[in-house]
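# Provided below for reference: sequence and predicted model.
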Amino acid sequence: MRSVNQQALARQLKVSRTTVSRSLSNHPAINADTRERVLAAAAASGYHRSPTRSIRRPRAATPLTVGVLIGAPLVAADRATFPQILQGIRHRAAIEHLAIDVLSLDPAELNNDTGRRQLFLQIRKSGWRGAILVYPFPHDVVKMIARKLTVVSVLNEYHDTPLDVIDTDHGGIRDLVSRLTALGHKRIGFVSWAYPTGGLWASRRFAAYAEALFQHGLPLDPRWTFNLHASQPRYTTTDALADAVATATRRDKVTAWVCAADHQAYQLIADLRTRGLRVPQDCSITGFDGNEPPPGLPALATLRVPNEELGASTVARLVSRLLQPRSLLRKILVETTVIPGATLAAPPA
């Protein structure tokens, strides 16, 4: 199958190639309707934008090895995002003439001295010049790695360690809340899992959720937010969390739930079924990531994250940092796309 380029999109939409290029780069000269048409056609055809531009390493440059540290996810690989991120990393690394060394480990193992010594021994043996962090790691470990290597983080900030970050625009949650309010929902809760090694991504998405509630004049009730507030109980199992959500749905008449990630949302839909609650008939649910639905579950109303582009942009930023180590830190946000899905409906009467 031939890859789709901007010229093919221009012919399909009967516009100029310049219009397509400007629409994909969010140029202010392009009106919103045209931009939406171009983005929709690009998504439908499987078009992938070129990796983010950066300073390029010359072909004759000495080969460099870059490590990719992947914190072992708590979900099945078919629901995780790192395979797509890793694909984008490999693609851009080939363009930049970099060797990629992937190391997957459980961040919990780094809470003891033995695990940390093994990690740093691996880094020393591998001769890495830089590292890419995928999924959250303990802050003090990240700080130690950053003292030894040039580091770029994907999808996670470390507030006490200055790093370049390639992240997604968590503010897309506002669009999902707006869709819920347009359907008539007035009591909307927020759900996240309790992770052993936390990150800021869930709180960033919660912040967008809270902002949207305030914009629409809706209540923000701590009883309807799970695993966010430090003073509230932490639900460390999916069964306990589903019990709490089911109780709030029935007792407090919460009619919609915003989940911090797709894998959480799909698990919640399955768990609520066993508790006699149907989605979206009894409550609506949204996610974040754009993962394919597991067998037997409805497609989520969610935000699709261009994970391959995130990976490619991370390598581009790492190369720029290696070549210009004194440049200002960057936090680059990649835009999401709303997927309507089949998990939204008007609240039950």
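Received it, and whenever you're ready, just let me know what you need. Fair warning: this is a prediction, and the values are worked out from it, not measured in the lab. Residues are numbered from 1 along each chain as shown.
# from here on, contacts and neighbour counts on C-alpha atoms
Noted.
# So what's the residue count around residue 13?
Using other CA atoms under 10 Å, residue 13 has 15 neighbouring residues.
# can you count the residues close to the residue lying closest to it once chain neighbours are set aside?
Spatial nearest neighbour of residue 13, chain neighbours left out: residue 38 (7.6 Å); criterion: CA to CA, 6 or more residues apart in numbering. Residues near residue 38, counting by other CA under 10 Å, number 24.
# do residue 223 as well
As a measure of burial, residue 223 has 14 neighbours, counting by other CA under 10 Å.
# could you measure it against residue 158, distance?
Note on residue 223: its distance to residue 158, by CA to CA, to the nearest Å, is 28 Å.
# From the chain's centroid, how far away is the host helix or strand of residue 321?
Following DSSP states H and E, the helix or strand that holds residue 321 is helix 307-323. In terms of CA atoms, centre = their mean, to the nearest Å, the centre of helix 307-323 is set 16 Å apart from its chain centre.
# which helices and strands sit right next to that helix?
Packing partners of helix 307-323 (3 or more CA pairs under 8 Å, 6 or more residues apart in numbering; DSSP states H and E): helix 82-96, strand 130-134, strand 150-154, strand 164-168.
# quick one: residue 149 and residue 73, what's the gap?
For residue 149, the distance to residue 73 - CA to CA - is 24 Å.
# Now do the SS call for the closest residue to residue 80 other than its chain neighbours.
Closest residue to residue 80 apart from its sequence neighbours, by CA to CA, 6+ apart: residue 73 at 7.0 Å. The local conformation at residue 73, judged by DSSP: H, G, I helix; E, B strand; the rest coil, is coil.
# what's the burial count for residue 286?
Neighbourhood size, residue 286 [other CA under 10 Å]: 31.
# another structure for you, compare them:
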Amino acid sequence: MTNGNQPGRDRRRVTITAIAREAGVSVSTVSKVLNGRADVAEGTRSRVEELLDRHAYPRTRRRGSDPAGLIDIVFDELDSPWAVEIIRGAEEVAHASGVGTVVSAIHARSEPADEPARQWLDNLERRRSEGVILVLDELTPDQQARLSALEVPYVVIDPRGEPDPEVPSIGAANWAGGLAATQHLIDLGHRRIAIISGPSGMLCSRARLDGYRGALESAGLPADPALVRYGDFHHESGYVQAGLLLELPDPPTAVFAGSDQQAYGACEAARERGLRIPQDLSIVGFDDLSVSRWFSPPLTTVRQPLAEMGSLAARTLFRLARGETLETRRVELATELVLRESTAPPARRDTP
């Protein structure tokens, strides 16, 4: 039986957060000590070093000779088919390399919001994962500091804001996708084209909205503010916002939804009002989830290469773990308009 103060037990249980708390410093300070940074006061450094020694905290990761054989994939939530596609792509690459995957959700909308975030980092530290794929709204400075201290490579998929140039990130050509979706509706003859975007603060939402506006501007069409709505990428927000659009005195004849799930909600709102799709209302989605081809009618949508984003993120992790230098830290994969049966020329001819 081992004593609670013996190194073997501490190695399994102690975390950087616990050491920082005991030393009365920030996680970032412990990270600096672990990485040999000079910008730490000597007294603070000595206190942290003493605690690291007492708890037998491992100072360096052992890569190559002692791999963990695991990568982590961390989401805010796991309540979307969108997440499943990313997991599928990453898991295929990991499996082919003989590496397992651990999927976590930090449940960002839960209370207290920081507890699940601490938990996955604690678990990651105990597991000594080979790398992390992050699909999060936000990576806090403390989280970045802990990942840096652990020397765990990580890649961000679809960052919420402008990506940190030092952090590898994978995204999609959202502007081009928004442009293509709107241009398709213009080519069909639609002039009253609405958009149900995603959250206004998200980079991908803003890019799709900019593509929508760019297509209207190129066609000489006014961008009516009443036709621009914001959702959260989920079914219900598409349903609610489409309902409001269809109650306008001059409703749209076409809707570009910022996600397939919002498009499904828009279809439901239209049918409740006795409208036929696409005869009375054309709808375009964004994502090309697998169910969209079986939807009724099959959904015209912009294909976002979600599985490929997951695959590339996993391959990038393995390159980082091998110490390779990346040619670029920001990659955007191409989107593609997939034509199906939810779009058609408008029943009434719109005028600009």
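Structure received. Since the model is a prediction, treat every value here as computed from it, not as a measurement.
# Between the helices and strands packed on helix 307-323 of the first structure, which one is closest to residue 248 of the first structure.
The minimum distance between residue 248 of the first structure and these falls on strand 164-168, with 29.9 Å, by CA to CA.
# just how off-centre is that closest one within its chain?
The chain centroid and the centroid of strand 164-168 of the first structure are separated by 10 Å under CA atoms, centre = their mean.
# end to end, how far does stretch 288-306 of the first structure reach?
So stretch 288-306 of the first structure: terminal residues 12 Å apart, CA to CA.
# SS state for residue 221 of the second structure?
coil.
# before we move on, back to that, superposed on the second structure, what's the mean shift for the helix holding residue 321 of the first structure?
For helix 307-323 of the first structure, the mean distance to aligned residues of the second structure following superposition is 1.8 Å (mean CA distance after the TM-score superposition for the first structure).
# wait, the residue nearest to residue 13 of the first structure sits on residue 21?
No: taking CA atoms under 8 Å as the definition, residue 38 of the first structure is not a contact partner of residue 21, at 9.2 Å.
# Map residue 228 of the second structure onto the first structure.
For residue 228 of the second structure, the aligned position in the first structure is residue 225, judged by TM-score structural alignment.
# mind listing what that match touches?
Neighbouring residues of residue 225 of the first structure by CA atoms under 8 Å, 6 or more residues apart in numbering: 189, 190, 191.
# I'd guess the first one is in a strand, am I close?
Looking back up the chat, that one is residue 189 of the first structure. Yes: secondary structure assignment places residue 189 of the first structure in a strand (three-state DSSP).
# Just give me the match in the second structure for it.
So residue 189 of the first structure corresponds to residue 194, using TM-score structural alignment.
# and its match, how many neighbours does it have?
Applying other CA under 10 Å, we find 26 residues neighbouring residue 194 of the second structure.
# Then residue 123 of the second structure?
Neighbourhood size, residue 123 of the second structure [other CA under 10 Å]: 13.
# For it, give its distance to residue 129 of the second structure.
Separation of residue 123 of the second structure from residue 129 of the second structure (CA to CA): 9 Å.
# On the three-state scheme, residue 279 of the second structure is what?
Following three-state DSSP, we place residue 279 of the second structure in the coil state.
# isn't it right up against residue 347?
Yes: taking CA under 8 Å as the definition, residue 279 of the second structure is a contact partner of residue 347 at 6.2 Å.
# Is it correct that residue 317 of the second structure is in contact with residue 154?
Yes: using CA under 8 Å, residue 317 of the second structure is in contact with residue 154, at 6.5 Å.
# list residues touching both of those two?
Shared contacts of residue 317 of the second structure and residue 154, counting by CA under 8 Å, 6+ apart, come down to 131, 132, 133.
# Report the buried members of the residues you listed.
Those of these that meet the buried threshold are 131, 132, 133, by 16 or more other CA atoms under 10 Å.
# And the strands in the stretch 201-349 of the first structure?
Using DSSP state E, counting those that start in this stretch, the strands assigned to the stretch 201-349 of the first structure run over residues 225-226, 256-259, 284-286, 302-304, 331-334, 337-339.
# and those, which is most packed in?
strand 284-286 (a mean of 29; mean count of other CA atoms under 10 Å).
# State the helix or strand in which the residue lying farthest from the centre of the first structure lies.
Within the first structure, the residue lying farthest from the chain centre (CA atoms, centre = their mean) is residue 60, at 35.3 Å. Counting by DSSP H and E, no helix or strand carries residue 60 of the first structure.
# What distance do you get for it to residue 130 of the first structure?
The gap separating residue 60 of the first structure from residue 130 of the first structure is 19 Å, by CA to CA.
# same check, this time on residue 313 of the first structure
15 Å.
# and if you look at residue 124 of the first structure?
Residue 124 of the first structure sits 12 Å away from residue 130 of the first structure, taking CA to CA as the criterion.
# can you check residue 263 of the first structure too?
Using CA to CA, residue 263 of the first structure is found at 30 Å from residue 130 of the first structure.
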